[in-house]
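>>> Dropping a prediction and its sequence here:
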Amino acid sequence: MCLINFHFQNHPKYKLIVVANRDEEYKRPTKEAHFWEDEPTILAGRDLQQMGTWLGISKSGRFAALTNFRNPKLPNAPKSRGEIVKDYLTCYLDPIEFISNLKENRHQYGGYNILIGDGNELFHYNNIFDKSIKISPGTYSLSNCSLNTPWPKVKKGMKELNYLTSQSKSEIEIEQLFKLVSDRTTAPVEELPDTGVGLELEQLLSPMFIQMPHYGTRCSTVLLIDANNHVTFVERTYEDGEFLFDKKFEFTAQQ
């Protein structure tokens, strides 16, 4: 997962609005969103290589989403980051306790950002900076550095999601959210960050929706939790940048 835009506790209808893109190698085996056979309370896509996930929600309304921290100089770590999302969705720890455990084991994983919580409270933790915060009401964006780092797609995602939510005082159009993260415009060279991957790759990775020969946006996800804990989860799957299909799920979280 390389881009998560979200609007929290600041809308008349929805407690949480999430619109996110997962970017990955095209060849990496993946199963689209479903309720897992071995963990039937989890609704999420699944990485079939490590059996974890990048974004999901449980039937009780526990939510988690993860992005990698981009720095090619970081050493390899023994554990898969996708386990973190799965572990939060299946455990009974509150977010503060869960983050405390993450801090103790932060070197077991490659660099990452994690969002955890539900529609009522939300937390962010970054294991590279070893910093956690409780999210206040508002609009945010998270890519491959930290929360609201002013990369071009982060700034654009925040601005456009804030505009959409401000214009909609009731039901928000799911297609508008998908359109937001389908933008394939590359950023100007002078606005690019320097994460150590080289200028050419920085530019290829700069759009909200990435399309490269062997790597790019594999799916987009919209998650809505309304004031009555009704959950709407829509995943849009792509292949080589082309739309394949949508999967939609709706249920009421049993909090």
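Cool, got the structure. Residues are numbered from 1 along each chain as shown.

>>> From here on, just use CA atoms for contacts and neighbour counts.
Noted.

>>> what ranges do the strands span in this protein?
In chain order, the chain shows strands spanning 3-8, 14-25, 30-35, 42-47, 55-58, 63-68, 112-117, 122-126, 131-134, 138-142, 215-226, 230-239, 242-252, with DSSP state E as the criterion.

>>> Now render those strands as JSON lines, adding mean neighbour count.
As requested, the strands of the chain are exported to JSON lines (neighbours: other C-alpha atoms under 10 Å):
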{"stretch": "strand 3-8", "mean neighbour count": "25"}
{"stretch": "strand 14-25", "mean neighbour count": "23"}
{"stretch": "strand 30-35", "mean neighbour count": "18"}
{"stretch": "strand 42-47", "mean neighbour count": "22"}
{"stretch": "strand 55-58", "mean neighbour count": "26"}
{"stretch": "strand 63-68", "mean neighbour count": "25"}
{"stretch": "strand 112-117", "mean neighbour count": "24"}
{"stretch": "strand 122-126", "mean neighbour count": "22"}
{"stretch": "strand 131-134", "mean neighbour count": "15"}
{"stretch": "strand 138-142", "mean neighbour count": "23"}
{"stretch": "strand 215-226", "mean neighbour count": "24"}
{"stretch": "strand 230-239", "mean neighbour count": "19"}
{"stretch": "strand 242-252", "mean neighbour count": "13"}
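
>>> take the one below as the second:
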Amino acid sequence: MCIAFFYLAPEKDDSGPVALILVMNRDEDLRRPTEPARWLGHDPPILAGRDLTEGREGGTWLGLEKRTGKLAFLTNMYTGEALNPQAHGRGHLVTDFLNSPQSGTDYLNGIFRTDKLFNPFNLVTMDWDGYAGRYQAQYFRPTQAPNSLCSGFHGLSNHPYTQPFLKTERGLSQFQSLVAEAQDGKRDRKALVEALITMLHQKERHVPDEQMKRQAGPDAEPHDCLGSIFVESPNGEYGTRAQTVIIVNKNGKVYFQERARSAEEDWSSHEFEFTIGE
């Protein structure tokens, strides 16, 4: 289970200098080999964590390309079906977009038309418009054509965009309140980031969840631990292992923080500040 919340400023917006606020929890097997967020290469320069699993090396769940400001993140779709081991790695969908010259719409339309096999997923791409100082976002899952996302607040976990889990709905409400406080000047960036990390660390379980049950299938019962924003499995082998906060101002200045933990439960923090295009 992964979960993300993000705010897209409208084209004409007097609410403040922020163009994008995005937060995300990556939930995964804590033993899965992973590299924390860092700059990957120089042409183009991509900031992302990296999957080191054999056969999946180089894929990621979230990344941002410095030169153009393009951004993308992916969540796997939760189902009760076994994964197809012959399918292509989904993490490369993010890095392939960031490495490509295509817009999000063109890239997603290409995936929609491809005959490549993937296990179910959600993919959000974002294109930076430096002139307008805003992002334009698109959403795609393999069963339907790509859709543009409007400005405002969005939440997405391992469910179809229009069929959220309870934890997505509850978390989105909290996210809206925190962003509103920042826009009203009640929180500076440091306080906002701390509040967002606290939100991502919530362990309250929003269960039972009928949507999660529908996706699990008639013969499966979802684990209650999956109903929280911060996930911890009973055996301690699966859970939230990376938390990311991204804030982009309308002038293209980026703040990127990732908190990540290893299988030994040690947390580390990585912060990056830069300007798109520089």
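Perfect, thanks for sending it. Small disclaimer: the values here were computed from a predicted structure and weren't measured.

>>> And the TM-score between them?
The TM-score (TM-score structural alignment, normalised by the length of structure 1) is 0.92; 253 aligned residues with a C-alpha RMSD of 2.1 Å.

>>> Could you dump the strands of structure 1 into CSV and include distance to residue 100 of structure 1?
Below are these laid out as CSV (distance: least, C-alpha to C-alpha, whole Å):
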stretch, distance to residue 100 of structure 1
strand 3-8, 23
strand 14-25, 24
strand 30-35, 28
strand 42-47, 23
strand 55-58, 20
strand 63-68, 16
strand 112-117, 13
strand 122-126, 10
strand 131-134, 9
strand 138-142, 21
strand 215-226, 26
strand 230-239, 28
strand 242-252, 29
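
>>> how about those, which one is nearest residue 203 of structure 1?
Set against residue 203 of structure 1 and scored by C-alpha to C-alpha, the strands of structure 1 come closest in strand 215-226, at 13.0 Å.

>>> Hmm, residue 32 of structure 1 is touching residue 237, no?
Yes - using C-alpha atoms under 8 Å as the test, residue 32 of structure 1 is close enough to residue 237 to be in contact (7.5 Å).

>>> Just list the residues touching the counterpart of residue 57 of structure 1 in structure 2, thanks.
In structure 2, the residue paired with residue 57 of structure 1 according to TM-score structural alignment is residue 64. Counting by C-alpha atoms under 8 Å, 6 or more residues apart in numbering, residue 64 of structure 2 makes contact with 46, 47, 48, 70, 71, 72, 98.

>>> check contacts around the residue nearest to residue 78 of structure 1 when sequence neighbours are not counted.
Excluding the flanking residues, the one nearest residue 78 of structure 1 by C-alpha to C-alpha, 6 or more residues apart in numbering is residue 108, at 5.9 Å. The contact partners of residue 108 of structure 1, by C-alpha under 8 Å, 6+ apart, come to 77, 78, 79.

>>> do residue 180 of structure 1 as well
So residue 180 of structure 1 contacts 157, 160, 161 (C-alpha under 8 Å, 6+ apart).

>>> if we go to 6 Å?
Not one residue lies near residue 180 of structure 1 by C-alpha atoms under 6 Å, 6 or more residues apart in numbering.

>>> cool, residue 260 of structure 2 as well?
Contacts for residue 260 of structure 2 (C-alpha under 6 Å, 6+ apart) come out as 241, 242, 267, 268.

>>> at 8 Å instead, please
Residue 260 of structure 2 makes contact with 36, 241, 242, 243, 267, 268, 269, according to C-alpha under 8 Å, 6+ apart.

>>> will you turn those into a markdown table that also has distance to residue 111 of structure 2?
Shown next, in a markdown table, are those (distance: C-alpha to C-alpha, whole Å):
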| residue | distance to residue 111 of structure 2 |
| --- | --- |
| 36 | 27 |
| 241 | 28 |
| 242 | 27 |
| 243 | 27 |
| 267 | 35 |
| 268 | 35 |
| 269 | 34 |
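
>>> quick one: the longest helix anywhere in structure 1 to structure 2 mean distance?
Identified as the longest helix of structure 1 according to DSSP state H is helix 152-167. Here the mean offset of helix 152-167 of structure 1 against structure 2 after fitting is 0.9 Å, by mean C-alpha distance after the TM-score superposition for structure 1.

>>> Structure 2: matching residues for that helix?
Going by TM-score structural alignment, helix 152-167 of structure 1 lines up with residues 166-181 of structure 2.

>>> so what's the counterpart of residue 119 of structure 2 in structure 1 closest to, chain neighbours aside?
Using TM-score structural alignment as the criterion, residue 119 of structure 2 maps onto residue 110 of structure 1. With C-alpha to C-alpha, 6+ apart as the criterion, residue 110 of structure 1 has its nearest non-adjacent residue at 5.3 Å, and that residue is residue 77.

>>> Ignoring the adjacent residues along the chain, who's closest to residue 162 of structure 1?
In space, residue 162 of structure 1 comes closest to residue 139 once its chain neighbours are excluded; the distance is 6.0 Å by C-alpha to C-alpha, 6+ apart.

>>> looking at it, the one you found is touching residue 8, isn't it?
Yes - at 6.4 Å, residue 139 of structure 1 counts as touching residue 8 under the criterion of C-alpha under 8 Å.

>>> list the contacts for the closest residue in space to residue 114 of structure 1 that isn't next to it in sequence?
In space, and not counting its chain neighbours, residue 114 of structure 1 is closest to residue 66: 4.5 Å by C-alpha to C-alpha, 6+ apart. Residues counted as contacts of residue 66 of structure 1 (C-alpha under 8 Å, 6+ apart) are 1, 54, 55, 82, 85, 112, 113, 114, 115.
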